[in-house]
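In: starting from these lines, generate the structure:
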Amino acid sequence: MSPTRPRPRAARALLAGFAVLVAVHLVALLVRTAAGSGSGAGALAHAAVLATKPALMPVLAGYALARGGPPLMAGALLLGCCGDTLLQIGGDLLFLLGMAAFAAGHVCYLVLFARHGTAPTRARTAAAAGAYALACATLVVLLWPGLPVDLRGPVAGYSLLLTGMAFGALRAGALAAVGGLLFLLSDSLIATGIAAWPQAPAPHFWVMLTYVAAQLALTLGLLRTAGRTVPAASAAPHPVRV
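Out: A predicted model of the protein is given here:
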C-alpha cells in the first residue's frame, strides 16, 4: 500500500496526545504500585491504567498515518493494541491470543523492513545474526524450566519471531534497531515474570516504559526510512521528516 498524504498539524496533535497518554499511564502504574489497588488512590490509578493502555497504540497509529506513513505501519501498531487489550483482560487463552496479535504485528514490521529498509553489509549481517540468535537461545533456555508447560512452545516460537523482527529492524536504521531491542527487552521482562523470576520494583512500569519506547522508536525509524523510499511519482508533496 502507498503511504498516506502527510497532515503535519494533525500529526503534531496526535504525538502530543500520545505523550500525554504515556505519561498518565506510567504515573498511574507507579501510583497503583505504591498505594495498592485496594486504596482509593490505588483504585483510581488502576482505572487510569485500564483506560489508557488500549488507547496508546491507536493514537500512535494515527500519528504514523498523519505523518504519511504506510498503512501497514498503522496495522502493526493496531495489532499491538489488540495484544495490549487481550493481555490486560487476562487469562491463559487471552494471553495466547494476545501473543498471536503481537506476532502478527511483528510480521507487519518484517514486511515494512523488507520494503523500506536497506540490507547491512554481509559482515555486519552475520555478526548481528549470531548475536541475536545467541541472545534468543540463551533467554529461552534460561526461562524454559520456569515456564508453564503449555506456554513453553508458544513462548519459544514467539521469541524466535520477536528476535527476527529485532534483527530485521537493523535494515531500517539505528532508531528502528533501538526499537527492536527495546521490544525484546520489554517482552523479556514479561517472560521473566511468567517464569517467576525475581522482579524489579514496579515491574509493570518497566514493561510499559520499554514497550512504548520500542513502538515509538520503530514508528519514527520507519517513517524516516519510508520517507526516503517513496517513489518520486507517488511521493506526497511534503517529505516525511522526523
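In: C-alpha from now on. contacts and neighbour counts both.
Out: Noted.
In: tell me the centre residue of this protein?
Out: Taking CA atoms, centre = their mean, the centroid of the chain lies closest to Gln215, which sits 3.9 Å from it.
In: now show me the structure for the sequence below, then we'll compare the two:
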Amino acid sequence: MRAPAPRPRAARALLLVFAVLGVGHLAALVAHAGAAPGSGPAALADTVVHLTKPALMPLLAAHVLLRGGPPLLAGALLFGCGGDTFLQIGGGTAFLVGMASFAAGHLCYLALFARHGRRGRAGGPAGAPGRRRARTAGAAGLYAAALVVTVVLLWPDLPADLRIPVAGYSLLLTVMAFGALWTAPWAAVGGLLFLLSDSLIAGGIARWPQLPAPQFWIMLTYTAAQCALAVGVLAAAGPRDPVPPMPRPALA
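Out: As a prediction, the model looks like this:
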C-alpha cells in the first residue's frame, strides 16, 4: 500500500491535539491516584482516563499518515490502540486479546525495521563490519539476558494461565526492541521504553511492589515509547514532508 501525499500543516495540528490529550490523560491518572476511592473527583478522573486512552494512538497514527509515513506504521499504532482498549476493559480474556493486539503491533514494527533498518548498509571505516558484528552480538546477549531474568523473576508470581502467554509476548517484545536498535536512534529509545512499560505492567500482575500512581508511569513510558518508535521509523523511512524532525538522541 502506497503512503498518502503528505499534509504537514494538518499533521502538526494532529500532533498538537495528541500532545494535549496525552497530558490530560496523564494528569487524570495522577488525579485519580490521589483522590479518595468512590469520590466525585475520582469518578471524574476515571472518566477522563477511559475517554482519552483509546484516542491517543489513532491520533498518532493519523499524524503518521499525514506526514506521508508508511501505512504499516499507522497499523502498528492502531494495534496499540486495540491493546489499550482491551486492557482497559479488564478481565483475563480481555487481557489476552489486548496482549495479542500489542503483539500484532510488534510484528508490524519488525516488518518496518526489516524494510527501513540500517543493518548492512554500505559505508563506514575499515573494519566496520567486524565491529558491527561484535556490537550486534553484545546487544543480543544483553537483551537475551534481560528477557531471561525478567521471565524467571516473574514466572512464580504470575497466574498459571498467563505464564506461557506472557513469556511468549515478552520474547516478541524483546525481539522488537532489539530490532529497533538497528533502525534509528529514536526507534532504539522507543524499544527500550516499551520494554520498561510492559515490565511495569507485568510487575503489577505479579503483585510486585509498585511505584506511586503506577498507571501514570506505565502510560508515560508507553506513550513515549510509541512516539519515539514513530519518530524513528519516519526518520528511517525518509518522510517526504518538511516537518522538522526531533533532535537526534545521544546514544553510546
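In: what's the TM-score here?
Out: Remark: TM-score between the superposed chains equals 0.94 [TM-score structural alignment, normalised by the length of the first structure]; 234 aligned residues with a CA RMSD of 1.2 Å.
In: thinking again about what came up before, and the residue nearest to the centre of the first structure, what's its match in the second structure?
Out: Using TM-score structural alignment as the criterion, the counterpart of Gln215 of the first structure in the second structure is Gln226.
In: ok, its match - contacts?
Out: The contact partners of Gln226 of the second structure, by CA atoms under 8 Å, 6 or more residues apart in numbering, come to Leu77, Gly190, Phe194.
In: with respect to Val166 of the second structure, which of these is nearest?
Out: Among the contacts of Gln226 of the second structure, Phe194 lies closest to Val166 of the second structure (CA to CA), at 14.6 Å.
In: skipping its backbone neighbours, what lies nearest the aligned residue in the first structure for that closest one in space?
Out: Counting by TM-score structural alignment, Phe194 of the second structure lines up with Phe183 in the first structure. In this structure, Phe183 of the first structure finds its nearest non-sequential neighbour in Ala214, 5.2 Å apart by CA to CA, 6 or more residues apart in numbering.
In: helices along the first structure, start to end?
Out: For the first structure, the helices defined by DSSP state H cover 8-35, 40-66, 71-89, 92-116, 122-143, 149-168, 174-194, 203-229.
In: tally of neighbours for the corresponding residue of the second structure for Arg171 of the first structure?
Out: Matched to the second structure by TM-score structural alignment, Arg171 of the first structure sits across from Trp182. By the measure other CA atoms under 10 Å, the count of residues near Trp182 of the second structure is 19.
In: wait, what's in contact with the closest residue to Pro70 of the first structure other than its chain neighbours?
Out: Distance criterion CA to CA, 6+ apart; nearest residue to Pro70 of the first structure, sequence neighbours excluded, is Pro3 at 4.1 Å. Pro3 of the first structure is in contact with Leu65, Gly68, Gly69, Pro70, Pro71, Val230, counting by CA under 8 Å, 6+ apart.
In: and what of Gly191 of the second structure?
Out: Met176, Ala177, Phe178, Ala180, Leu181, Ala225, Leu229.
In: again with Gly98 of the second structure
Out: By CA under 8 Å, 6+ apart, the residues touching Gly98 of the second structure are Gly82, Gly83, Asp84, Thr85, Phe86, Leu87.
In: give the contact list for the closest residue to it other than its chain neighbours.
Out: Distances taken as CA to CA, 6+ apart place Gly83 nearest to Gly98 of the second structure, at 3.9 Å, with adjacent residues excluded. The neighbours of Gly83 of the second structure, taking CA under 8 Å, 6+ apart as the test, are Val97, Gly98, Met99, Ala100, Ser101, Phe102.
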